[in-house]
Structures are given as structure tokens and as C-alpha cells.
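Novice: using only what follows, build the 3D model:
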Amino acid sequence: MKDDLASRQYPIGKFLAPASITDDLFRQWVVSIANFPEALAKEVEGLTVDELQQTYREGGWTIEQLVHHCADSHMNSFIRFKLAITEEEPTIKPYLEAKWALLPDVLSGDVTHSLLILRGLHARWAALLASLADENNDRYFVHPETQQRVSLRMNAGIYAWHGEHHLAHIRLAKAK
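Specialist: Have a look, this model is predicted:
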């Protein structure tokens, strides 16, 4: 039972940081980030309000919450990128994503607005990431909960994984 929970919680596995980030790997992550909104829209296209309430595991978020979470999370990440590019190793502000997932705009029964946000956001994000294509051009932010310096190039990998992670959750929920 525990293995089943782990496979549903992390259906593609946890993010594994590579020892080094080659320019080719970074470009793959940028493509993944650029393509995420359309992949997400395709997964939820035609789902009814009831189908959007399906979960990928007991206690997990609904498809609807996952879509809104991606918009919320990716907006926060985009802002962190911009802060790190314009400031010297800023300390970012975390947010309480579990509480955000319970706000009325998330529980509305409509994912259209978050899909629109993600389309515009990811177009801008991919363009911004292209400016970081040279590994010598990397910037960092500090996460206050861990005091860890996070490279923007590594964070691009984390968010490429994040999108695929939640697409897998949605596929699991739809298969139930």
C-alpha cells in the first residue's frame, strides 16, 4: 500500500538534480516549460465540472486544484526568476500552497482563467529563460526555509519536472 501511495504521489519520481546542467539539458527544460500550457490544456479539454473534481489519490488535490496550483506556483516561480535576475541573490518569499489550493478562486469549477494565465506566463518565461542559455550567465536566489542558494538554471529543471509531475497526476485522476 505504501508503494502505491508513493507511486501516486510521485508518479514520475522525485526531481533528481543532475551533477551538471549542460546547455542541451537546459534547452530541453526550456522547451518543456514552453510546451507545458498546451499539454495541460489538452489533458483537461472537455472535462466536465464533475470530472474536474476527480483526484489522483486519496487526500490528493482535484484536477481543478492541480490546474490552479500550476498557475499559482508558476507565477511565483516566474517572479522569483525576475527577482534573481534583477537583484543580487534575493531571499524569495515562500507561500502556503496548500492554503492557496482551498481559496474560492481555486474551487470555482472553472479552470479557463488559469489556463489563460499559464499560456501567457509560459511564453514570457521561456523567452526569459532563453536569456540564461549561457551557463556563465546563471543567477541565484536564496530559499528562506532552507537557506539554500538556488540556481535559476536548476530551478528551470525543477519547474520542467513540476509540470510533468502534475500532468501525470491529472492522467492518474482521469484514469480512475
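Novice: okay, CA-based contacts and neighbour counts for the rest of this
Specialist: Will do.
Novice: can you pull the buried residues of the helix or strand hosting A127?
Specialist: Using DSSP states H and E, A127 maps to helix 112-130. By neighbour count with 16 or more other Cα atoms under 10 Å, helix 112-130 contains the buried residues 114-115, 117-119, 121-122, 125-126, 128-129.
Novice: before we go on, could you also do this sequence so I can check it against the first one:
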Amino acid sequence: MADKKLEKLKYPIGTFEAPKVIDDALILTWIEDIERFPTAIAELTKNLTVQQLHWPYRPNGWNIKQVVHHCADSHMNSIIRFKLALTEDSPTIRPYYEDRWATLVDGNDNNLENTLLLLKGLHAKLGILLRSITKEQMAREFIHPEHGRRFRLDETIGVYAWHSNHHLAHIKQALHYKGEF
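Specialist: Okay, the predicted model is just below:
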């Protein structure tokens, strides 16, 4: 039972599963989720105290501020992955150690202002790029060496929409439990 609870805390909205059919309407919904993310995360965190920023979303999980800083790091990598796939033939992307990045000084800053500004600009730019991808380009791919597989751009849009919603749920969860489990 404890394992199921921990799994639910780790994946409060479940894991991403690519649908068998990815149509234009679904892609548009995903892009809108991505575009809304900076406002949603800013709203959730705008009045938090330093103590609240230290609340983890699960036992041995990141705290709220680490989640916010991680989203900026991850989504900076995402736009680079999209651009590589759009300009190169099936490039192999460079993974990074997100757990190690979360321990760096900028991943533990109690001031979220610059990270929220970065997310706002980054997601505006990402939205412009994603809305410009043609149907033919949606089939372009990149290779992720950690997963040992190719990812199509249409699926990757879904992954980052899920990722945004996944981490919003983490912050809501940390606030609900007040960092105590």
C-alpha cells in the first residue's frame, strides 16, 4: 500500500502515455497547456513564504522552489531539442543530470522571480515555435540516448504539456500536505 501511495505522490497525474492518434486538436490543446504554464506556476507560488518554498511534494522529493527552477532548466532543454530536430536529421540530443542540476545554487534560490521571468519568455517563444511546426515537420525526430529511442515532435509536444501539468500538480500537492507526509 505504501508503494502505491508513493507512486501517486511521484506521479499525481499519472505518467505520460502517447496516444495512438495525435491530431491537430490534441496538439493545439497541448500547446495551450504549455503556453499557460508560466502564469499557472506564478499564481501558485506568488505568495509563498521561504518556509513554504522548502516544502517537498513527496518524501525525499524536491521542494517547491526546486520544482520551479527545474521546470526552467527542463524547458530550456526542450526548446533546444525542438530546434535541433527541426534543423538536423534525427539528431542525438544531449541529456543532462536533472537531479544534480537541482542541487546547484540556482536550483535552490529562494527568489523565484528570475526563474518565473525566464519561464514566461521561454514559453512564449516555445509557443510561437510549436505553432509554426507543419504537419510534415511533426514527424521529425530526435534520438534520446538515455531512453534509447526516437521521439517525434508531435509526441514531444505532449510530453512537455504533461511535464508542465505534472509539476503544477507537484506544487499543489506540496501545498496541500504542507510538506508533511
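Novice: related to what we said a few turns ago, give me the mean deviation of the helix holding A127 of structure 1 from structure 2.
Specialist: Superposed on structure 2, helix 112-130 of structure 1 shows a mean distance of 0.5 Å to its aligned residues (mean Cα distance after the TM-score superposition for structure 1).
Novice: for T134 of structure 2, give its distance to D3 of structure 2.
Specialist: 43 Å (Cα to Cα, to the nearest Å).
Novice: ok so, going back, farthest-apart pair in the buried residues of helix 112-130 of structure 1, please.
Specialist: Maximum pairwise distance in the buried residues of helix 112-130 of structure 1, criterion Cα to Cα, is 21.2 Å, between S114 and L129.
Novice: so can I have TSV of the buried residues of helix 112-130 of structure 1 showing distance to L25 of structure 1?
Specialist: Shown next, in TSV, are these (distance: Cα to Cα, whole Å):
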residue	distance to L25 of structure 1
S114	28
L115	26
I117	26
L118	23
R119	23
L121	22
H122	18
W125	17
A126	14
L128	16
L129	13
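Novice: and for the helix or strand containing A160 of structure 1, what span of structure 2 is it aligned with?
Specialist: Assigned by DSSP H and E, A160 of structure 1 belongs to helix 152-175. Helix 152-175 of structure 1 lines up with residues 153-176 of structure 2 when matched by TM-score structural alignment.
Novice: one step back: so which bit of structure 2 is the helix or strand following the helix holding A127 of structure 1 matched to?
Specialist: Using DSSP H and E, the next helix or strand after helix 112-130 of structure 1 towards the C-terminus is strand 140-143. Using TM-score structural alignment, strand 140-143 of structure 1 lines up with residues 141-144 of structure 2.
Novice: how big's the offset between the matching stretch and structure 1?
Specialist: Superposing on structure 1 and averaging over aligned pairs (mean Cα distance after the TM-score superposition for structure 1), stretch 141-144 of structure 2 comes out at 0.7 Å.
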